[in-house]
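Q: got a predicted structure plus its sequence, pasted below:
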Amino acid sequence: MQINCIPSGALGANTYYVRDENTNKGFIVDPGGFSPRMADLIKKDGCDVQYVILTHGHGDHIGGVKEYLSLFPGAELVACIHEKDLLADSAFNMSEDCCGRKIELKADLWVEDKDTLEIGGMTLTFLHTPGHTPGGMCILVGNVLFSGDTLFQQSIGRTDFPGGSFPQLKNSIHTKLFTLPDDTVVYPGHMGSTNIGLEKRSNPFV
């Protein structure tokens, strides 16, 4: 599994391009903005991008969705069913503040907790982790977790935005993420990567 991270958008959200080298099929996670560098990398690989997947619907994570879907017309947009209202409301998702324009989206595929998706030789498992947003989710692929704004390196996502809840977020982290193996590598929506064992031992917020 090839993982590429290029921060994009006004707030530099981590955008991930993930490819299964054996089948050359892949997906994009949280396109905060459109990155010509990432687009060139995908084209160079000749990757068949099948999905654009959102860990949540805040404006700083969705600014490049329409551009990537236009560039890869065969790709489908994936999001948690509980994020439907936030994605559909530009005021709720704060896209105008983050991106300078109103963005309202509807997923092609709505998923729920523990749903799975096959992409090439990769199996993706979606974990509903509310707290940062009502429909926030993480994506588990083998021993790799794309955590969005649920869990960061020695930090957690904000809970003071509309729809946020610190008790919910803490519960999500403890019941959905800290039950994963300690060597699970965490690729968050901002900042650098970490692992579950380190966060269990020393994250000061949970």
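A: That came through, no problem. What you see is a predicted model; the values in this text were computed from it and never measured. Numbers count the residues shown, from 1 in each chain.
Q: drop to CA atoms for contacts and neighbour counts, all remaining ones
A: Fine.
Q: need the residue closest to the centroid of this structure.
A: The chain has Thr55 as the residue nearest its centroid, 3.1 Å off, counting by Cα atoms, centre = their mean.
Q: now that one: how far from Asp113?
A: Per Cα to Cα, to the nearest Å, Thr55 is found 12 Å from Asp113.
Q: cool, Lys200 as well?
A: 22 Å.
Q: now do the contacts for Gly26.
A: 17-20, 47-51, 119-120 (Cα atoms under 8 Å, 6 or more residues apart in numbering).
Q: do that again at 7 Å, thanks
A: Residues in contact with Gly26 (Cα atoms under 7 Å, 6 or more residues apart in numbering) are 18-20, 47-50, 119.
Q: report how many residues lie close to Pro181.
A: Residues contacting Pro181 under the criterion other Cα atoms under 10 Å number 12.
Q: ok, Gly46 next?
A: Neighbour tally, Gly46, other Cα under 10 Å: 11.
Q: below is structure B, check it against A:
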Amino acid sequence: MADILYNNLGVIRFLNSPVPSNAYLVVCEKHKRCFVVDPGTKEQNNIRDYVQKKGYSLDYIMLTHEHFDHCWGVNSLLDTFNAKVVTTRLCSHWIKTPMNYFNKLYFNSEKMYSVNKVDVIVEDVDMKLEWNDYIISFIAAKGHTNRGMCISVSNALFTGDTMIYKTKPFLKKKYGASIEDLKKTIDFIYEFFDNDIIVYPGHGEKFQLIEMQEYYKDYFAGKYDDHLRSSSILSEKPIK
């Protein structure tokens, strides 16, 4: 079932695999149009079949950041749909570079992967797009990586791995992570958005923004130690 947002937008969550990250389909039922956020499963059969069954037009594939469990399914969707891929500038450079780490890790394969194309760089469109009757806004989101963004439409905020419910941020310097940048991003989100906005994270369950405010205050005050250790939900190890 879709979450129904203001102005008759719908959000449907799909669980990516083999890493259990979240992909989201955002649907405008009035115009029969939709866009996808973070398709991380290599073969996107579930989302493809859902969109085709409903008779939607897939307009955009939007990536919160460059990690493979959020972008591995882009080419699969592009095989079927004439959608535009939307990223930050730094993310676009990264995902177009062929890599085989994830194929090696999960499928013992040397096959290389890169995203075939990027059509929209958010910095080139003033960090927003007009879509049907809506404005989609993009927010620079450094911290988890230095290439990320959050995506806002109606009363929904898609945060990728920038915000995950009651989970310590996953920060590794080799991915361009920075706790200082993350604090700036989190502070901006709480200043800019209403407390009742619904956060759709890259892993785990949705939540209202207000639900994590005290958690982040404590985190940045140093009350949660070992901030460089990853949560089990973000483990790089293959899931058996």
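A: Sure thing, it's come through. This is a predicted model, so every value here is computed, not measured.
Q: what's the TM-score once they're superposed?
A: Superposed pair, TM-score by TM-score structural alignment, normalised by the length of structure 1: 0.90. Supporting alignment: 204 aligned residues with a Cα RMSD of 2.1 Å.
Q: for structure 2, longest helix please?
A: helix 179-192 (DSSP state H).
Q: hang on, the residue nearest to the centre of structure 1 packs against Pro134?
A: No: with contact defined as Cα atoms under 7 Å, Thr55 of structure 1 does not reach Pro134; the gap is 11.1 Å.
Q: in structure 2, what residue corresponds to Met137 of structure 1?
A: Aligned by TM-score structural alignment, Met137 of structure 1 pairs with Met149 of structure 2.
Q: residues touching its match, list them.
A: 64-65, 88, 138-141.
Q: please indicate which of those are buried?
A: 64-65, 88, 138-141 (16 or more other Cα atoms under 10 Å).
Q: any idea which of these is the one closest to Val120 of structure 2?
A: Closest approach between those and Val120 of structure 2, by Cα to Cα: Thr88, at 8.3 Å.
Q: from Leu109 of structure 1, how far off is the counterpart of the closest one in structure 1?
A: In structure 1, the residue paired with Thr88 of structure 2 is Cys80, using TM-score structural alignment. Distance of Cys80 of structure 1 to Leu109 of structure 1, computed by Cα to Cα: 8 Å.
Q: likewise for Leu169 of structure 1?
A: 24 Å.
Q: now the strands for structure 1?
A: Remark: strands assigned in structure 1 by DSSP state E are 2-8, 13-20, 25-29, 48-53, 76-80, 109-111, 116-119, 122-128, 137-141, 144-148, 151-152, 155-156, 185-188, 194-195.
Q: ranking those strands by burial, who's on top?
A: Each of those was scored by mean neighbour count; the highest is strand 151-152, a mean of 26, by mean count of other Cα atoms under 10 Å.
Q: show me what that strand is packed against.
A: On a contact count with 3 or more Cα pairs under 7 Å, 6 or more residues apart in numbering; DSSP states H and E, strand 151-152 of structure 1 meets no helix or strand.
Q: now it on structure 2. Mean distance?
A: Following superposition, strand 151-152 of structure 1 is found to deviate from structure 2 by 0.6 Å on average (mean Cα distance after the TM-score superposition for structure 1).
Q: where does that strand end up in structure 2?
A: Strand 151-152 of structure 1 maps onto residues 163-164 of structure 2, going by TM-score structural alignment.
Q: what does the matching stretch contact?
A: By Cα under 7 Å, 6+ apart, stretch 163-164 of structure 2 touches 201-204.
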